[in-house]
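Trainee: Next input, structure requested:
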Amino acid sequence: MELALFIFFSALTVGSAGMVVWHPHPIKSALFLIVSFFSMGGLYLLLQAEFIALMQVLVYAGAVMVLFLFVIMLLNLRPRAEDRAVFRKRLRPAVPFTAVLFGAVLTVLYHPMAHLGAKGGQGPDWVAAQGGNIHAVGRLLFRDYLLPFEVTSVLLLVAVVGVIVLAKKEIR
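Mentor: Below is the predicted model:
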């Protein structure tokens, strides 16, 4: 059952991420990104990382997508008729490529040498020794990865200010 759910969420993630890139309409691309974020949350649940799954849905599918939709609405992007033709043209070769890629992933999963499990020594025993998912994520995020975490927050702030400045110049 777990393998079937993994295949389902993986296919949904890859398919919706492809539609984010290939779809000409920015609002629909953002909606496909929300689907991708939710399916990533499902993958985190399969990895028994409930806290990370919840944060994926709340932070990314909630807050970040509201920010993205705000930026899209602020820029007033509209697809043109030629964009739809380009979308159809791009979709034709993408479907067989995606099917081949999905088949390759299934082949790797069912290969006798394939093994699933904890990599890097941070498996379920390590998480339990840290005091659970929340403590383990907190320690890693605020001790080992504090600088990348802060750099990401500054980059998001700069991006929001930049979009507002660009949109403000257009209004005048």
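
Trainee: switch to C-alpha atoms for all contacts and neighbour counts from now on
Mentor: OK.

Trainee: wait, what's in contact with R88?
Mentor: R88 makes no contacts at all, as judged by C-alpha atoms under 8 Å, 6 or more residues apart in numbering.

Trainee: what about it, which helix or strand?
Mentor: Assigned by DSSP states H and E, R88 belongs to helix 81-110.

Trainee: got it, and M55?
Mentor: Judged by DSSP H and E, M55 forms part of helix 50-55.

Trainee: any residues touching that helix, and which ones?
Mentor: With contact meaning C-alpha under 8 Å, 6+ apart, helix 50-55 is reached by 40-45, 133-134, 137.

Trainee: Which residue comes closest to the residue positioned nearest the centre of the chain once chain neighbours are left out?
Mentor: In the chain, the C-alpha nearest the mean C-alpha coordinate belongs to F37, at 4.7 Å (C-alpha atoms, centre = their mean). Distance criterion C-alpha to C-alpha, 6 or more residues apart in numbering; nearest residue to F37, sequence neighbours excluded, is A61 at 5.8 Å.

Trainee: I'd like the structure of this one too, to check against the first:
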Amino acid sequence: VALALCVIFNNSPVGSAISLIGMMLCLAGIFVLQQAHFIAILQVLIYAGAIMVLFMFVIMLLNLKQGENEGWASREKNLLLSVLTGFLAIGILYKISQVLFSVNMDTPASLPDSFGTVAVIGETLFTDFVLPFEVA
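Mentor: Okay, the predicted model is just below:
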């Protein structure tokens, strides 16, 4: 969430693109935590690798200059981001405490052996989700 806010509020286009690359890497980390390793690798290779390199190339090719400071003063922007980040941190800590104190961590969840494999993902994409896969 912090990197997404950096993408939105960063004054430099290059800084925004670098923050977006970091956000894509964090999204790949979420996929890894959900045991979807193949999707995480695709996320890094396709989005954080190829597409973001293309974005950076176009931004640097356009040679965008920073304009006058037309937006908020930096102090007000930093205060707003600090308050939002504080609320976000409190919410995340609250949710983590709910999960830790309400779930029995002694028995791990069981997953099938074929969960997240390339064969299962390919079969699912080309049988159940053909139209969304082709549209995307």
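
Trainee: before we move on, the earlier item: other SSEs contacting the helix or strand following the helix holding R88 of the first structure?
Mentor: The helix or strand immediately downstream of helix 81-110 of the first structure is helix 124-130, counting by DSSP H and E. Packing partners of helix 124-130 of the first structure (3 or more C-alpha pairs under 8 Å, 6 or more residues apart in numbering; DSSP states H and E): helix 133-139.

Trainee: Check the mean deviation of the helix holding M55 of the first structure from the second structure.
Mentor: Comparison of helix 50-55 of the first structure with the second structure after fitting gives an average deviation of 1.4 Å (mean C-alpha distance after the TM-score superposition for the first structure).

Trainee: likewise stretch 30-44 of the first structure?
Mentor: Relative to the second structure, stretch 30-44 of the first structure is 1.4 Å off (mean C-alpha distance after the TM-score superposition for the first structure).

Trainee: who touches that stretch?
Mentor: 6, 9-10, 12-14, 16-17, 19-20, 50, 52-54, 56-57, 60-61, 65, 68-69.

Trainee: Where in the second structure does it fall?
Mentor: Aligned by TM-score structural alignment, stretch 30-44 of the first structure corresponds to residues 17-31 of the second structure.

Trainee: Any buried residues in the matching stretch, and which?
Mentor: 17-26, 28-29, 31 (16 or more other C-alpha atoms under 10 Å).

Trainee: Tell me the one among those nearest to R75 of the second structure.
Mentor: Among the buried residues of stretch 17-31 of the second structure, S19 lies closest to R75 of the second structure (C-alpha to C-alpha), at 20.5 Å.

Trainee: Now the one helix or strand R75 of the second structure maps to: buried residues?
Mentor: Here R75 of the second structure, judged by DSSP H and E, is contained in helix 74-102. By 16+ other C-alpha under 10 Å, the buried positions in helix 74-102 of the second structure come out as L81.

Trainee: Show me how far that helix is from its chain's centre.
Mentor: 17 Å (C-alpha atoms, centre = their mean, to the nearest Å).

Trainee: Next, count neighbours for the aligned residue in the first structure for C6 of the second structure.
Mentor: Alignment note: C6 of the second structure maps to M19 in the first structure; criterion TM-score structural alignment. Number of residues near M19 of the first structure (other C-alpha atoms under 10 Å) recorded here: 20.

Trainee: and M19 of the first structure, what helix or strand is that in?
Mentor: Using DSSP H and E, M19 of the first structure falls in helix 2-22.

Trainee: which is the next helix or strand following that helix?
Mentor: helix 26-46.

Trainee: quick one: M52 of the second structure and F87 of the second structure, what's the gap?
Mentor: 30 Å (C-alpha to C-alpha, to the nearest Å).

Trainee: Ok, A40 of the second structure next?
Mentor: Distance from A40 of the second structure to F87 of the second structure, by C-alpha to C-alpha: 29 Å.

Trainee: now swap in L25 of the second structure and tell me
Mentor: Using C-alpha to C-alpha, L25 of the second structure is found at 24 Å from F87 of the second structure.

Trainee: and if you look at L33 of the second structure?
Mentor: Taking C-alpha to C-alpha, one finds L33 of the second structure at 24 Å from F87 of the second structure.
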